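J.: when you get a sec, could you give me coordinates for this:
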Amino acid sequence: MGRLAAILLGLAYMLCVATADQLKTTNTSSCHHLQLPHGVTGAESLDFYGKNGVYTGVSDGRVLRWGGRAVGWSTFAYNANFSKLPLCSDSSMPSVEKESICGRPLGVRFYRKTGELYIADAYFGLMKVGPAGGEAQVLAKEADGVPFHFVNGLAVDQATGNVYFTDSSLKFTRRSRLNLLALNGVYMCRDNFEIMRNHDDSGRLLKYDARTKLVTVLVANRPYPNGVALSRDGTHLVVAHTGPCEAHRYWLKGPKAGTYELFAKLPGYPDNVRPDTQGGFWVALNRESQQNETAPVPKPKHLVGVRLNADGKEVEELTAAAGVTLSEVAISNGKLWLGSVELDYIGVL
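T.: I've put the predicted structure just below:
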């Protein structure tokens, strides 16, 4: 009986391990669509503050607020050019042709003690607006004397007010105007894919000190740093690197403080990173990885996000219909909120 009990106990253990190793898959095709206002797209990043308040930056350079169905969408924040230049509010002109002038807010995060919203604008730099909204002020446009080229993701330490953010490249902006084509009179745009195509590794991880108002470079010369999130215990940051399909960890505290290490290899090109509710992180995927593929292979499923546990192991994945891309997966009030830099709605699951 003792031997039989041991065998049964071993089988039960293996069954538990196998179950634990199974990856949970959630299909997002049934998510509710929270439509953006007419003429704008690209809710790249999301944050939540106040009653029913959902905040996101969109393609025309503004940060919008959703106040619930009774209120709808309203303008919460904007940059100086948006308020001064008529072309920025001209919906007849494609955003891709004017975003280098009118701005493109990407990461957005609140410092909840003050209600201030920090904004990572790809062109204007690190910005901040008060709890009442309005015109955002530029806090920083350079670090170590080197101007920002592509400010992207950010995280706010709610204990200190310090802001951690990425400058994805020192060589390439998100989009830049090239020569005007004589044949059709439209601008061609060079976009952020040039960073990957050229294997650019000039990106930086930065810190804005809320007390001194100074920006310091934490890590330099990295390939396409994108989204960044602070761990639940405040000991480290997790940074997504889009080109190499990786997430890295930067230690803020403890014996490894100041070191940068691989946290996870990812099955796709990551964008933003957000904490989950269990000490891990949600990583949005713009598309599946095409590294080391000699020819296109039909995909059994279209991955748009993965959840990593505190050790960097994949424990959950999100799938979607072909053509859907995500830039952020965030949790609020027990729901998953899905942002996309390309779509004209926010998904709610």
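J.: going forward, measure contacts and count neighbours with C-alpha atoms only.
T.: Fine.
J.: grab the longest helix from the chain for me.
T.: Of all segments of type helix in the chain, defined using DSSP state H, the longest is helix 2-21.
J.: which residues are in contact with it?
T.: residue 315 (Cα atoms under 8 Å, 6 or more residues apart in numbering).
J.: other SSEs contacting the next helix or strand after that helix?
T.: With elements assigned by DSSP states H and E, the helix or strand that comes after helix 2-21 is strand 24-27. Applying 3 or more Cα pairs under 8 Å, 6 or more residues apart in numbering; DSSP states H and E, one finds that strand 24-27 makes contact with strand 314-319.
J.: show me what the strand it packs on is in contact with.
T.: Against strand 314-319 from outside (Cα under 8 Å, 6+ apart): 21-29, 301-309.
J.: among the residues you listed, the buried ones, what's the PyMOL command?
T.: In PyMOL, this line selects whichever of the contacts of strand 314-319 come out buried by 16 or more other Cα atoms under 10 Å:
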select buried, resi 27+28+302+303+304+305+306+307+308+309
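J.: which element is the most centrally placed residue in the chain on?
T.: The centre of the chain sits closest to residue 272, judged by Cα atoms, centre = their mean, with a distance of 2.2 Å. Using DSSP H and E, residue 272 sits within strand 268-275.
J.: ok, and what's touching the helix or strand that that strand is followed by?
T.: Downstream of strand 268-275, the first helix or strand assigned by DSSP H and E is strand 281-288. The contact list for strand 281-288, computed with Cα under 8 Å, 6+ apart, reads 229, 240, 267-276, 302-310, 325-330.
J.: next, the structure of the following sequence, for comparison with the previous one:
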Amino acid sequence: MSMQPRRWTPPKATPRARETRSVPPLPPVRRLELPGTGPEDVVVAADGRVLTGLENGAILAVDPESGTVEQIAHTGGRPLGLHAEPDGSVLICDFGGGLLRLDKPGGQLEVLVSEVEGKPLNFPSNVVADTDGTIYFSESTRNWPLQQYMGDMLEHSGTGRLMRRDPDGGVEILIDGLDFGNGIVLAPDRSCVLVAETGGYSIRRHWLTGPKSGTTDYFAENLAAFPDNMGLGSDGLVWVAMVAPRNPLLDMLLPLPGILRQLVWAIPEALQPKPARTVWITAYGFDGRLVHDLQHEGTDYAMVTGVAEHNGTLYLGSLSETAVAVVQVP
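T.: Coordinates of the predicted model:
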């Protein structure tokens, strides 16, 4: 599809963006092999199993001890972000289907949101829910399909959104103009909701209560990598999947005339810049303090797009791998 590049001058990358491992490094991962590719997001269900969705449309429940895999649903599309409810139901951001709800493992799928303001939901990305039935979900881009997500990274379209679905079904746009809206975390005290802005190397914060209610600011910015899905850990921290380090070529092209990015997009995909292979996870307190910065080279796993922490164990998902990765927080 045609590209209309938007010029943007990114903040200067920190030295951390050029490093390939942290101190201490992330320990080696254990792989839980799956019958398919692309477990893009991971969440821990109430029964302790790890839920993920594959590129073939399957929703799987994986026993982290035995590795036993059960298919609990099939969306017919491409499941991305997930949210596990205490009652066993699952919210699903499905590329091709919209925002879905699975009532129970093996149960019925219901479409909750398929369009916003009269237009189809293009790229639903991540989702969380409050106990009162309020749902927060993101849309990465209104311009590009999943298969061409790099097109939005180059275009820098600024068409991502954070939205809220009320229990009565009404949808409100909380933040518009995100540079690839992605992972979401709701603060335990409901004071704010966080959304990853992958193309902006940042995490935005939208205030829900208090004197700043209804306003948006930055929770973390000028990150050393592209933040993807996020999750609230059992430790109360905001865990962030860092899919790849910042790309120096992209940083160089973004402020320049858009024709240069159009030329890059026009060359064969095999020759276009590729995300560097790495396994990188960070975690923040709600005061914005960086608590964990864990990385190692992408030899045993790579392209980490999802993370869930539960009782000191990290479960990782990936857009390109055929397994969920398991690693202990050092």
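J.: residues in structure 2 aligned with the strand holding residue 272 of structure 1?
T.: On structure 2, the counterpart of strand 268-275 of structure 1 by TM-score structural alignment is residues 225-232.
J.: buried ones in stretch 121-133 of structure 2?
T.: 121, 122, 123, 124, 125, 126, 127, 128, 129.
J.: looking at those, which are in strands?
T.: Counting by DSSP state E, the buried residues of stretch 121-133 of structure 2 place 124, 125, 126, 127, 128, 129 in strands.
J.: what does the second one align to in structure 1?
T.: It refers to residue 125 of structure 2. By TM-score structural alignment, residue 125 of structure 2 lines up with residue 152.
J.: and the angle for the longest helix of structure 1 with strand 314-319?
T.: Orientation check (axes from the mean of the first three to the mean of the last three Cα atoms, to 10 degrees): helix 2-21 of structure 1 against strand 314-319 gives 40 degrees.
J.: circling back: what helices or strands is the strand holding residue 272 of structure 1 leaning on?
T.: So strand 268-275 of structure 1, by 3+ Cα pairs under 8 Å, 6+ apart, packs with strand 225-230, strand 236-241, strand 281-288, strand 328-332.
J.: ok, residue 233 of structure 2 - contacts?
T.: 239, 308, 309, 310.
J.: which of the residues you listed does structure 1 keep?
T.: Comparing the contacts of residue 233 of structure 2 with structure 1 on both residues aligned by TM-score structural alignment, their matches' Cα atoms under 8 Å, the contacts found in both are 239, 308, 309.
J.: now the first one. Nearest residue, chain neighbours left out?
T.: When you say that, I think you mean residue 239 of structure 2. residue 283 (4.3 Å; Cα to Cα, 6 or more residues apart in numbering).
J.: what does the last one give?
T.: In space, not counting the residues next to it along the chain, residue 309 of structure 2 is nearest to residue 233; the distance is 4.7 Å by Cα to Cα, 6+ apart.
J.: how close does the residue nearest to the centre of structure 1 sit to residue 230 of structure 1?
T.: Counting by Cα to Cα, to the nearest Å, the gap from residue 272 of structure 1 to residue 230 of structure 1 is 12 Å.
J.: list residues touching both of the two?
T.: Common neighbours of residue 272 of structure 1 and residue 230 (Cα under 8 Å, 6+ apart) do not exist.
J.: right, so the helices and strands packed on strand 268-275 of structure 1: which one is the most enclosed?
T.: strand 225-230 (a mean of 29; mean count of other Cα atoms under 10 Å).
J.: give me the angle between that strand and strand 236-241.
T.: In terms of direction (the same axes, to 10 degrees), strand 225-230 of structure 1 departs from strand 236-241 by 160 degrees.
J.: wait, the match of residue 125 of structure 2 sits on residue 121?
T.: Yes - assessed by Cα atoms under 8 Å, residue 152 of structure 1 is found in contact with residue 121 at 6.8 Å.
J.: for the equivalent of residue 103 of structure 2 over in structure 1, what are its contacts?
T.: Applying TM-score structural alignment, one finds that residue 103 of structure 2 aligns to residue 130 in structure 1. Applying Cα under 8 Å, 6+ apart, we find residue 130 of structure 1 in contact with 115, 116, 117, 136.
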